[in-house]
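Q: Model the structure of this input:
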Amino acid sequence: MCGRFTLTTPESKLEQRFQMSLDLPYAPNYNTAPTQSVIGIISKQGSRQVTHYRWGLIPFWAKDQKIGSRLINARAETLHEKPSFRHLFKRKRCIILSDGFYEWKRIGNSKQPYYIRMIDHSPFAFAGLWDTWKKGEQEIHSCTIITTQPNRLMESIHHRMPVILPQEYEDQWLDEKLIDKEALQSLLVPYTEPKMEAYPVSTMVNSPKNNNPDLLERI
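A: As a prediction, the model looks like this:
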């Protein structure tokens, strides 16, 4: 799964990398947790649009917001089967900006957190789905991060990893006109591990109250 991640890259570099203007409030986040606001991109008529999403999908048909805490991730293998995801898989795809994520490796009776990022520290995009939930005057845009099988780097840490889209596939994933299930599914594969690194970090990351650069320090 993916339960915590970071986005600390300077705004100007994000704009350059993702071909957009970040006309939203932005502050580095070293410990993004479910229900918090994340930055996502969708495509409208071929133009990239940047939006804040609440992490934890609230389908439009949900009776209340609580379901979002259970839908922070969506398994790539079953997107076309699950009622919460199958329509969004065709019509409401997004990318979620990140530059690293955390995962916990079980060691005996304890869990050791690891930080995983690109070797060159560059930002990247998770494949995601989004929806809008309304109740009265309240409107919430929310999202979920898609997960897949681990690559060689991740398999010793955890049995799942988030889908990281190579830059050249981002436009295809965002393409509103693309609804072919097989073509979309072919994008949801483990990212190539030679470009990534993973190392143990402090258990301070276990608490979302902790949010500072010290969380990224190797131990």
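
Q: contacts, neighbours, all on C-alpha from now
A: OK.

Q: and the helix ranked longest in the chain, how far from the chain's centre?
A: When the chain is parsed with DSSP state H, its longest helix is helix 11-18. Relative to its chain's centre, helix 11-18 lies at 17 Å (Cα atoms, centre = their mean, to the nearest Å).

Q: ok, now stretch 118-131?
A: For stretch 118-131 - counting by Cα atoms, centre = their mean - the centre lies 6 Å from the chain centre.

Q: So which bits of it are buried?
A: 118, 123-131 (16 or more other Cα atoms under 10 Å).

Q: Counting neighbours, what do you get for Leu88?
A: Neighbour count for Leu88, taken as other Cα atoms under 10 Å: 18.

Q: So it lies in a helix, does it not?
A: Yes - Leu88: assigned to a helix according to DSSP: H, G, I helix; E, B strand; the rest coil.

Q: Remind me which helix or strand the closest residue to it other than its chain neighbours belongs to.
A: In space, and not counting its chain neighbours, Leu88 is closest to Leu129: 6.1 Å by Cα to Cα, 6 or more residues apart in numbering. For Leu129, the enclosing helix or strand under DSSP states H and E is strand 124-135.

Q: Please generate a structure for the following sequence too, so the two can be compared:
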Amino acid sequence: MFYKLSNTSDVLKIEDAFDAKFKYPLLYKTAPIINGLSEQSLPVITMNNPKQIDYAIWGILPQDYKEDWDSFQNLTNTLNISLNKINALDWAYPLLNEQRCIVVVSGFFTSFLYDGEVYPFYVYEENHKPFALAGIYSTLADGFLSVSLITSALKNNFKNIHNIGHEFPIAMDDAHCKNWLSKDLELSNFGIENIDRLELKAHTISREFYKNDIIYDNVLEPANYIGLPKLSLK
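A: Here you go, the predicted model:
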């Protein structure tokens, strides 16, 4: 499960990167670590409004859901939904065709198990530019949005830095973003297996990352570990 993201890009960089404007720019706050296990909102662009950056609660809820976020998350964690398993969720599968979105991030995190210990990796685009992860969203009874990342087990280089799971977020370049948000998209022709085109980089960070209540200024800076082989996305 991927339950932490990073967003260190400012409003202008995000708007420029996606040729879209924030609906409520004053609400946006940068955060080196966003912990989805507590109720958090993420910047999203939906297929119904590709020129607007909105906010959605991370952890998708059923369409028109009326109860509290945590009451549903206690039943099933929906921070991520597997592309290979979503068709078994009759409440979520229609959203894949009708309510796709992209989630704007500046990074996400993976974990590598080596010699009995787990090491965190920070994954980001070259020059730390904001980029997009594939998602689906729902509209709640009060009008707010909720979102889930779509993950996939398709072949990619993330396995070099993440060996405690086989599902990964789908990071998309500009062309795939436009296609993902298109109402005319035929998913069978989308070519998800060819998406890995971003110049993503990764480095190990401090294992304090695994402590949910510890966030400090240089938490995303590289950390070196004696005995850990040099690992990368290449």
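
Q: Give me the contact list for the longest helix of the first structure.
A: 21-22, 26, 123 (Cα atoms under 8 Å, 6 or more residues apart in numbering).

Q: That one: what's the following helix or strand?
A: Helix 11-18 of the first structure is succeeded, C-terminally, by strand 29-32 (DSSP H and E).

Q: Provide the aligned range in the second structure for that following strand.
A: Mapped onto the second structure using TM-score structural alignment, strand 29-32 of the first structure spans residues 31-34.

Q: Helix, strand, or coil at the counterpart of Leu216 of the first structure in the second structure?
A: Residue correspondence to the second structure (TM-score structural alignment): Leu216 of the first structure is matched to Leu220. Under three-state DSSP, Leu220 of the second structure falls in the coil class.

Q: Just to check, Leu220 of the second structure is in contact with Pro32?
A: Yes - counting by Cα atoms under 8 Å, Pro32 is a contact partner of Leu220 of the second structure at 7.0 Å.

Q: Show the end-to-end separation of stretch 181-195 of the first structure, please.
A: 28 Å (Cα to Cα, to the nearest Å).

Q: related to what we said a few turns ago, and the residue nearest to Leu88 of the first structure, how far is that from Val189 of the first structure?
A: For Leu129 of the first structure relative to Val189 of the first structure (Cα to Cα), the value is 16 Å.

Q: Leu178 of the first structure now?
A: 18 Å.

Q: Compare those two (neighbour count), which wins?
A: Per other Cα under 10 Å, whichever of Leu178 of the first structure and Val189 has more neighbours is Val189, with 19 against 13.

Q: The more buried one contacts Thr148, doesn't it?
A: Yes - if you go by Cα under 8 Å, Val189 of the first structure and Thr148 touch, sitting 6.3 Å apart.

Q: what's the matching residue for Pro120 of the second structure over in the first structure?
A: Per TM-score structural alignment, Pro120 of the second structure is aligned with Pro113.

Q: same deal with Ile136 of the second structure?
A: So, by TM-score structural alignment, Ile136 of the second structure is matched to Leu129.

Q: and what of Asp54 of the second structure?
A: Aligned partner of Asp54 of the second structure by TM-score structural alignment: Thr51.

Q: Excluding chain neighbours, what is closest to its match?
A: Thr51 of the first structure sits nearest to Gly40 (Cα to Cα, 6+ apart), 5.4 Å away.
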